[in-house]
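Novice: What shape does this take:
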Amino acid sequence: MAKDNNTPQRKPRFSSWWIYGLIIVFLIGYQFLGSDNFSPTNKTTTSELQEFLRNGDIEKILIITNTRQAKVFLTQEALSKDVHRDVANQPFSITSGTLPQYILDYGDLQNFENDIKKIKQENNLDTVVDYDTESNVFMELLLTLLPFVLIIGIWIYLMRRMSGGAGGGAGGQIFNIGKSKAKLFDEKTDTRTTFKDVAGLEGAKEEVEEIVEFLKNPDKYTSLGGKIPKGALLVGPPGTGKTLLAKAVAGEAKVPFFSLSGSDFVEMFVGVGASRVRDLFKQAKDKSPAIIFIDEIDAIGRARGKNNFTGSNDERENTLNQLLTEMDGFGSNTNVIVLAATNRADVLDKALMRAGRFDRLIYVDLPDIRERKEIFEVHLRPIKTAETLDLDFLARQTPGFSGADIANVCNEAALIAARKERPAVTKQDFLDAVDRIVGGLEKKNKIITPEEKKTIAFHEAGHATVSWMLEHAAPLVKVTIVPRGQSLGAAWYLPEERLLVRPEQMKDEMCATLGGRAAEKVIFNKISTGALSDLEKITKQARAMVTIYGLNDEIGNVTFYDSSGQNEYGFTKPYSEETARKIDMEISKLIEEQYVRAIEVLEANKDKLTELAELLLEKEVIFKEDLERIFGKRPFEKQFDQLGQEKAITVPESTAGETPEEAEEAVEEKK
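Specialist: Coordinates of the predicted model:
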């Protein structure tokens, strides 16, 4: 196979660790190969040494006192003897010249000296006996410097870790800790996201598209005397697509795009945050026109001086002050637009929100039914579906879902289909995915006694019955007594997407929520703890009606809601003790009225409630069709047009107990 010459060859990257490794190898080689450790000198014994000495073969004996070794050097005549043939030709040592022919380890120095002296006197020998000590310079130097090297190495390692990375780049080195850690978007190598990948969010997209247009054609606006905006703040709930919009701007702008998080400015060292802000804007100004995107800006943009009880220097406030100066100060940067995103705009400093810094406040709200349909179209592209899905139906089944939630639904549906070994994803898989995300994982093996199961069945049937009989309650989808997540049973509704809510609508919803406890009271004349989540929900609703929306006649058109969020930090309530007592009484009165109303509805339909609960005990899951068979057509039916907008059709009361066919005929007659 021919090799493609155009393919770039990957060269090994140079690393400073190579140099360190070579130095270590050289020192080890010098220690062992350049010393006597690997010399071919033979080991001998004391008895052999004495024999060599008596034969007059030894010219010199060098006694090393600190290592208890003796080095033996032979005479020239002895080297010609056969007995010393193996040590006759010795190499030359770099460190100590000619090497000894023999080395021996002696025991007691005094006895060793006496034996040599005695043999010399008996044989009248002139053998030289010298004394010396040996030292390993390398090891001594290593042991001396090793503690300092370890301390310095550990210090450098910790400083690199604290400064944001062990490698190179801005912030990676010890002296670059004040450098910006922003990532520069490269349109050639990074994954490119365009505005086509952002479904829904028409208003927000128009705003950010205009910002891109400002940078591409600034003369179009400046020729009329206008100024390019300094910044835009994206505000909205989590998962609505704020960061996705910023990615689309990076892919469309064709200008340098710096991206970082608000927490990237925060460091344990004083002054680092402000230094990084200065360095970030310096880089952006050098590459202008440019865009800076700061995600989760509330990490550094909180209101100043609210909780600084200690009076100490606040590093976060210093960082915010520097950001305010860079965005709009005496030395303002031109052609540098700042995009920021947060879901907590209420805690941001007012100086940061003013015109001239963030000129535009772009709200990224939860998608409506039409936008959810578009989001489904985007996320269903890689999904292998078994049929042509009704996207209008899926959009209606996911009220209140954000873009991230819808992406999770599509992914969860694919996982469910794969778990069931299906070749493609079906409509039921998407419904199961919605149930899984909203309610949690099914727990069919949870141990429930028959008495508890019966109580749960009547509880859920009570919810279904009351909601079916009330005009403004959310239409029912299905009821289940299969434990899911933290709940032992659930009734699934499809709430209307209202922009304005009236008191009667809120009361109907509260009454339907209390239908579970009311059913327990009607059937068993007992109540249980199973209504905890219901009571929590209606208490919040009743408190909101009385204290926030001004929907209570006794309290009047007064609200105690503070949109700035400063009441959370206060130690006093914005109303008197007498008003607090009235609020508590009105909340309790409102809840008890709806509880009595739910009991009345269930008493009037007790036989149908019992039939529904028994069906629920048998099947464990029932749907809207089962309720229509038991109760007849719902008195207040909802239909949807082609655009997904709801149209209300009122069914006459006389049709409540008729068959579905008779009810439809009655509706047609009324039309």
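
Novice: okay, CA-based contacts and neighbour counts for the rest of this
Specialist: Will do.

Novice: Tell me which helix or strand comes right after the longest helix seen in the chain.
Specialist: The helix spanning the most residues in the chain, taking DSSP state H as the definition, is helix 577-604. Using DSSP states H and E, the helix or strand that follows helix 577-604 towards the C-terminus is helix 606-619.

Novice: tell me how far the helix or strand just after that next one is from the chain's mean position?
Specialist: Next in sequence after helix 606-619, counting helices and strands by DSSP H and E, comes strand 621-623. Remark: strand 621-623 is offset 37 Å from the chain centroid, using CA atoms, centre = their mean, to the nearest Å.

Novice: got the contact list for strand 621-623?
Specialist: Val477, Lys478, Val479, Thr480, Ile481, Val482, Leu615, Leu616 (CA atoms under 8 Å, 6 or more residues apart in numbering).

Novice: For Val477, see how far away the residue lying closest to the fourth one once chain neighbours are set aside is.
Specialist: Closest residue in space to Thr480, ignoring its immediate chain neighbours: Val621 at 4.3 Å, by CA to CA, 6 or more residues apart in numbering. As defined by CA to CA, to the nearest Å, Val621 lies at a distance of 11 Å from Val477.

Novice: what's the answer for Met139, then?
Specialist: Here the distance between Met139 and Val477 works out to 81 Å (CA to CA).

Novice: before we move on, what about Lys11?
Specialist: 62 Å.

Novice: what's the answer for Leu141, then?
Specialist: Computed as CA to CA, the Leu141 to Val477 distance reads 82 Å.

Novice: the more surrounded of the two?
Specialist: Val477 (16 against 10; other CA atoms under 10 Å).

Novice: Second chain to compare with the first, below:
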Amino acid sequence: MTKEKQNKRPKFSAYWIYAILLLFIFGMNFFSGGGMWYQPKETSQAKFEEFLRNGDVARVVVVNKREAKIYLTPEALEKEAHKDVRGDNSLISSGASSEIPQYKFELGDLSNFENKFDQIVAENNLTTTREYKTEQNVIGDLLITLLPFVLIIGIWIFLMRRMSGGGAGGAGGQIFNIGKSKAKLFDEKNDTKVTFKDVAGLEGAKEEVQEIVEFLKQPEKYTSLGGKIPKGALLVGPPGTGKTLLAKAVAGEARVPFFSLSGSDFVEMFVGVGASRVRDLFKQAKEKSPAIIFIDEIDAIGRARGKNNFTGSNDERENTLNQLLTEMDGFGTNTNVIVLAATNRADVLDKALMRAGRFDRQIYVDLPDLNERKEIFEVHLRPIKTSETLDLDFLSKQTPGFSGADIANVCNEAALIAARKGKKAVDRQDFLDAVDRIVGGLEKKNKIITPDEKKTIAFHEAGHATVSWMLEHAAPLVKVTIVPRGQSLGAAWYLPEERQIVRTEQMLDEMCATLGGRAAEKVMFNKISTGALSDLEKVTRQARAMVTIYGLNDKIGNLTYYDSTGQSEYNFSKPYSEETAQIIDKEISTIIESQYERAVQLLEDNKDKLTELANLLLEREVIFKDDLETIFGERNFNQEEPQQESVTE
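Specialist: Predicted coordinates:
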């Protein structure tokens, strides 16, 4: 209780001293100058000469040869002309009026004033006297002398306090703390609510990370057998797969200090700041050891050294990386400090950073599979009011290739769509609309499209559907629409099966189905349009991968020009000769054109069914798998139930 009372006491502020000093200075300045409580009334020299001729002036005091103070006679004070100064003079009755001036005015030329004064006194035979006096305002003169120095010193103190954070500023926020770490500390006082229960899927990654947490909680379980804790673990994977979420779960599970920051927090425009922040970060972690340091997006400082430094100048990023390497595995390294890092660009990281002894473990966080997507849906659907008939297996099948962040976006978008429609719960159709919204974009039903363009789009999408239905390895169709979405004028949704490896015939069938749209335009109108841009981009990328990456071309053979380390991006020359480049270009063109001719032939053979499907699409704008079965019949290929979906344009 004593400490609480002490904390409640008002803190002393230096501003009170400043206020007292200012009041003292103003008081001294106000009361200086003969104890005057008021200022004489301003007048002019012409008025003064009039007062002098009338015999109203008892005496005149010239102060510092610049100002004349006029003292009136007691008789003059009783005149109506001087009633203004009579009211201010409270000392008339006491006989002290002669000590208080009633008027004052600024002198122009002193000699001229003296001549005029003497002339009037002589002409009117007056007894008015003239005196000279020198007054000094000590406080004012002192202020004028010291004020510039006081202002300079005050500004300097203010800037120093601001730059040093004022004693209460956050570390790293001001110029004198610029070398301090910006890491956010999570401990028993600043706890996080995320645990491993909130991380769905990622079983392998959770197991490895959880082992690090267990080691910090019970180190004797491992050290008794001679084992050593890993010094670092690197989380690698595509964006949105849950790397940062996994680190948050570690912060929630581990009962040890957890320092969290981004790789860009080390980067500043000042030389040496990054290395200084690394030193300060590890210093804080060692003081609170055992502890965990989490560096998100470590590729901001961990890129391979010596690749872009053509000028030979000092590279601040490289200095920061060198300091990080030293802190992680140098002399005096504290083994009770573990470093977790996350990146989706592991191929550009420096090899020295990736070696054993620094990041001993590389944990790959991949896109979730079918079962993991179901678990992720269960996590994100907890706060959402859903319909009782909602099937999570169906939802997981409708979101192939979606990351955890994408699924969270689907759930949120479905809730917004249901609320927009005024529903009390989110149902299956809302989730389907949300998937369509995210994959294809927002519907643009009011977009102006001519009938001729609409007919071309309908046959284009019908061509995709027809060719994909006829080919064994092409993905079966789910839905086709000619309602504009996003930047596309039409779209077709498919459910491809999950594959770990892809064979040549599978890639060729997919390319043929992708070219079905342009082939349909050629078959029906004998003209082609620019609507197949995304299709051409996709097949060109696939054909180039077949030839240059996967070694699926007979002419090139079992060669690959793909560099998984990412070092080839710094080379100025291609890894093959000009002759080989010509062969590659020719083979890519041959593959694409052969599949295009194949699609044209398929559509020529099924032209009547293509026309029927396109007319149905023009009528309804959206058709589904059942409509294709009605027109083409069931697919005769022995395939398992499709599990994924994608979109082509």
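
Novice: How alike are these chains, TM-score-wise?
Specialist: The TM-score (TM-score structural alignment, normalised by the length of structure 2) is 0.87; 627 aligned residues with a CA RMSD of 3.5 Å.

Novice: re earlier: with structure 2 overlaid, how far apart is the longest helix of structure 1 on average?
Specialist: With the two structures superposed, helix 577-604 of structure 1 lies on average 1.3 Å from its match in structure 2, counting by mean CA distance after the TM-score superposition for structure 1.

Novice: who touches the closest residue in space to Val87 of structure 1 that isn't next to it in sequence in this structure?
Specialist: Nearest non-adjacent residue to Val87 of structure 1, counting by CA to CA, 6+ apart: Gln101, 5.7 Å away. Residues near Gln101 of structure 1 by CA under 8 Å, 6+ apart: Thr41, Asn42, Lys71, Val72, Phe73, Leu74, Val87, Ala88, Gln90.

Novice: if I pick the fifth one, what's in contact with it?
Specialist: Which is Phe73 of structure 1. Per CA under 8 Å, 6+ apart, neighbours of Phe73 of structure 1: Ile58, Glu59, Lys60, Ile61, Pro100, Gln101, Tyr102.

Novice: In contact with the closest residue to the first one other than its chain neighbours, which residues?
Specialist: Meaning Ile58 of structure 1. Leaving aside its sequence neighbours, Ile58 of structure 1 sits nearest to Leu74 (CA to CA, 6+ apart; 4.4 Å). Leu74 of structure 1 sits next to Asp57, Ile58, Glu59, Lys60, Pro100, Gln101 when contact means CA under 8 Å, 6+ apart.

Novice: Please repeat the previous calculation with a cut-off of 10 Å.
Specialist: 52-53, 56-61, 84, 87-88, 100-102, 127 (CA atoms under 10 Å, 6 or more residues apart in numbering).

Novice: ranking these by neighbours, who comes first?
Specialist: Counting neighbours by other CA under 10 Å, Ile58 leads those with 25 neighbours.

Novice: So Asp299 of structure 2 is in contact with Thr320, correct?
Specialist: No. With contact defined as CA atoms under 10 Å, Asp299 of structure 2 does not reach Thr320; the gap is 12.0 Å.

Novice: Helices along the stretch 351-500 of structure 2, start to end?
Specialist: 351-354, 370-380, 392-397, 404-420, 428-440, 451-470 (DSSP state H, counting those that start in this stretch).

Novice: tell me the most buried of the ones you listed?
Specialist: helix 451-470 (a mean of 24; mean count of other CA atoms under 10 Å).

Novice: Work out the gap between that helix and the centre of the chain.
Specialist: 42 Å.

Novice: Next: stretch 164-183 of structure 2.
Specialist: Worked out by CA atoms, centre = their mean, stretch 164-183 of structure 2 lies 20 Å from the chain centre.

Novice: other SSEs contacting the helix or strand harbouring Leu320 of structure 1?
Specialist: Using DSSP H and E, Leu320 of structure 1 sits in helix 315-327. Counting contacts by 3 or more CA pairs under 10 Å, 6 or more residues apart in numbering; DSSP states H and E, helix 315-327 of structure 1 packs against helix 272-286, strand 336-342, helix 350-353.

Novice: For it, give me the average deviation versus structure 2.
Specialist: Aligned to structure 2 and superposed, helix 315-327 of structure 1 gives a mean residue distance of 0.8 Å (mean CA distance after the TM-score superposition for structure 1).

Novice: For Gly241 of structure 1, give its distance to Leu616 of structure 1.
Specialist: 40 Å.

Novice: I meant to write Arg634 of structure 1 there.
Specialist: 19 Å.

Novice: and if you look at Ser332 of structure 1?
Specialist: As judged by CA to CA, Ser332 of structure 1 and Leu616 of structure 1 stand 68 Å apart.
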